[in-house]
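Enquirer: no sequence on this one, just coordinates:
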């Protein structure tokens, strides 16, 4: 079956996040090929539900997406106006004075956005840089002025209030739509919502949006099964040794498919219907082994991501975050959008 992407659930999550910010225009973050789930399928589904503002990381992503959306959809490029980049049909989010003056030569051919650094120290104009060009930028009519929260997934972190105050100080009085909140910021409440919100990882069914519907299912084919006697070992480094007569299944997935090597010996289960089957040994590049001894019949494939085990569950076992699991799911999985 491979990787199944439930577009109806994804759209429902986008709508649920939008309902948390009813006064704001709901956008959608579709960078990294819609977090690995296929921007060419995801973005049109969201457009059909009412989304008109889409965010990608770099211009090449925007150019690939542009033919899949009608003209009234805006595609914002968060990396801004990089030298020599083709931005036709895209909206660069300018991050520095150099980008601002580079982009100025193109106006009024295309819209632009501005990103401000409200304390994350990653992208955007610093306060003094912004003060120097604020009047000119405001007069040119930016499509959006935005910033990004560093600790939005920690509601009690004092950095959230500090960044909110900094963003207000830099933008109050400027006649342009403002945006500060992605998924975590939406959940922080209306003070963070401003004019537009950027629905991101929660839309794809991952933390910190606890109420999200599951979007991704993943089943992996069984290549081969074998009987292993007591005392025999399996896989690289002989990291697992049979303590009982065992039946072992070898599955067609590995770290080249986005299943981190760190998952070894962490209690990861695959699923045959309602029955859990434990992964054993190491994760190799293309293969994983599981103990199917207790199954009365070994199916043709075993589930890894389903209603019992989410991307965040997998991430917790691997010592990472759901974003990394989603965006790493490999191209060798056949993808089905439903």
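Expert: Structure received. Here the structure is a predicted model, which means the values were calculated and not measured.

Enquirer: from now on I want contacts and neighbour counts done on CA atoms only, so please keep to that.
Expert: Fine.

Enquirer: hmm, residue 28 is touching residue 76, no?
Expert: No - Residue 28 lies out of contact with residue 76 (C-alpha atoms under 8 Å); the separation is 10.2 Å.

Enquirer: ok, second structure coming up, stack it against the first:
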């Protein structure tokens, strides 16, 4: 695949294709191929946040009072999130280099910055709760746990294939992997933190998780739109083999996420694993719908875990506390007005 030229006087400002296309390299938001990307760009800017603004003093007091299983699961899942967002930071950087569309390259730059913030937030949480030595041990955990390693290498191998051999076909597969990582692989972990929150435990951490989920939902929207435009730009990718690949890969991801849920959450009070299994399939169907494809699973058309919504949506996001000034500060949030409330 060709890289976007920095400056091309022979090409139009509006790109001819999102990859392998022609573009001058000049970004004019009023002359872009996918005009709704400007709307997403503005939403992403409004969602700016930094982890240090979220006070962790109460979480630090509560953490030693969690039972041993909650503490263990908390640490394992923070470690998992750090691995996923580390991979994602590198992947977005890889994709950004090959966009021959300046608007998509610009949105990718903001998404990559948000992934870095997510990663910093996990270090921030752990540094508030455990010693430096234990924090380092948690960040090493993913290298040795076989269930976690299988789950992570499943995505890493697809990303690596694109890095090693960038072409429209590996780009197609990488878009599917992205929707899995950001749209399916976080969700049993999110459920764990929200389960603590509904018992009024670790609310600072759960608030941070809600911001991360909001970001990831919008990243899913972006990459799903890229996926759909890729299929339009490269109709030769619309084969039965590729359709089968999408559904088989997402089904394998659902299995891996469900296995992880049972592996880490079986002894956590308040989590119904049968409901959580259905919730993972529900999220997979949502991602397929976002990609413009038919659902894969029947019987999960509504959220099987509706108790999650107040923690993961605007109710928890409505205000943020200014860490330095000690007062509420409103941020721009997703709403019906900007059209991203269904993500």
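Expert: Arrived safely. Since the model is a prediction, treat every value here as computed from it, not as a measurement.

Enquirer: can you pull the TM-score for these?
Expert: In this superposition the chains share a TM-score of 0.25, using TM-score structural alignment, normalised by the length of structure 1; 149 aligned residues with a C-alpha RMSD of 6.8 Å.

Enquirer: that older thread, any residues in contact with both of residue 28 and residue 76 of structure 1?
Expert: Contact with both residue 28 of structure 1 and residue 76 is made by residues 53, 54, 55, according to C-alpha atoms under 8 Å, 6 or more residues apart in numbering.

Enquirer: for structure 1, which strand is longest?
Expert: strand 216-228 (DSSP state E).

Enquirer: mind listing the helices in the stretch 51-200 of structure 2 by residue range?
Expert: 57-62, 68-98, 102-129, 132-140, 146-164, 168-183, 187-197 (DSSP state H, counting those that start in this stretch).

Enquirer: what is the fourth one packed up against?
Expert: For helix 132-140 of structure 2, the contact count by 3 or more C-alpha pairs under 8 Å, 6 or more residues apart in numbering; DSSP states H and E identifies helix 68-98, helix 102-129 as packing neighbours.

Enquirer: how many neighbours does the nearest residue to residue 100 of structure 1 once chain neighbours are set aside have?
Expert: Using C-alpha to C-alpha, 6 or more residues apart in numbering and skipping residues adjacent in sequence, the residue nearest residue 100 of structure 1 is residue 94, 6.0 Å away. Around residue 94 of structure 1 there are 29 other residues, counting by other C-alpha atoms under 10 Å.

Enquirer: residue 94 of structure 1 against residue 101, yeah?
Expert: No - look at residue 94 of structure 1 against residue 101 with C-alpha under 8 Å: they stay out of range, at 9.6 Å.

Enquirer: overlap in contacts, the two.
Expert: Counting by C-alpha under 8 Å, 6+ apart, nothing touches both residue 94 of structure 1 and residue 101.

Enquirer: which SSE is residue 26 of structure 1 in?
Expert: With elements taken from DSSP states H and E, the one containing residue 26 of structure 1 is strand 25-29.

Enquirer: which strands and helices lie in contact with that strand?
Expert: helix 7-20, strand 53-56, strand 196-199.

Enquirer: nearest to residue 36 of structure 2, of the helices of the stretch 51-200 of structure 2?
Expert: helix 102-129 (10.3 Å; C-alpha to C-alpha).

Enquirer: now that closest one: buried residues?
Expert: 102-108, 110-112, 114-129 (16 or more other C-alpha atoms under 10 Å).
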